[in-house]
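Peer 1: Pasting the sequence and the predicted coordinates here, then a few questions.
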Amino acid sequence: MGKERPRKTMENAGLLATASRMASGVYRPIPPQHRKHAIYRQLTGKAFVLLRAGTPQTN
């Protein structure tokens, strides 16, 4: 069980990195006056949940 935690943590870190890149692609077109860090975090969180659920990635 001890080795399971680091592996799972690394898997989640990889998914979070992918989710962050996905969120960035959606966030960038938002006009600067409407950008808020909270929006970016929400987008990242939603992408992370979808990735964990096994939703396929599209470019």
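Peer 2: Good, I have the coordinates. Numbers count the residues shown, from 1 in each chain.

Peer 1: switch to C-alpha atoms for all contacts and neighbour counts from now on
Peer 2: OK.

Peer 1: Can you give me the buried ones in stretch 44-53?
Peer 2: In terms of neighbour count (16 or more other C-alpha atoms under 10 Å), stretch 44-53 has its buried residues at 44-45, 47-48, 51.

Peer 1: residue contacts, Ser20?
Peer 2: Taking C-alpha atoms under 8 Å, 6 or more residues apart in numbering, we find Ser20 in contact with 44, 47.

Peer 1: before we go on, here's another structure to hold up against the first:
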Amino acid sequence: MPDDRKTVVELSLQGTGKGTRLALSQGPFLTEERLALHRGGWTESFEKLQAVLDSRT
């Protein structure tokens, strides 16, 4: 795809009183469409992770 390019993903983990906060940033993106595609993929991945973590409690 002409608007596809390498991006940098940064993850940070921060301990909280109740667990760990995970933050993600990624970019730069050439188009809003490419940003939306990646946002959707990360959102789905984090929802699956949350479901796994919730099943352990």
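Peer 2: Good, I have the coordinates. Nothing here was measured: the structure is a model prediction, and the numbers come from that model.

Peer 1: Now compute the TM-score of the two chains, please.
Peer 2: Superposed pair, TM-score by TM-score structural alignment, normalised by the length of the second structure: 0.44. Supporting alignment: 28 aligned residues with a C-alpha RMSD of 1.4 Å.

Peer 1: for the helix or strand harbouring Leu22 of the second structure, packing partners?
Peer 2: Assigned by DSSP states H and E, Leu22 of the second structure belongs to strand 20-27. Helices and strands touching strand 20-27 of the second structure, by 3 or more C-alpha pairs under 8 Å, 6 or more residues apart in numbering; DSSP states H and E, are strand 8-15.

Peer 1: tell me which strands and helices the strand it packs on is in contact with?
Peer 2: Packed against strand 8-15 of the second structure, as judged by 3+ C-alpha pairs under 8 Å, 6+ apart, are the following elements: strand 20-27.

Peer 1: Run the angle between the strand it packs on and strand 8-15 for me.
Peer 2: Strand 20-27 of the second structure and strand 8-15 meet at an angle of 170 degrees, taking axes from the mean of the first three to the mean of the last three C-alpha atoms, to 10 degrees as the criterion.

Peer 1: thinking again about what came up before, quick check: next helix or strand after the strand holding Leu22 of the second structure?
Peer 2: Helices and strands here follow DSSP H and E; after strand 20-27 of the second structure, the next one along the chain is helix 32-55.
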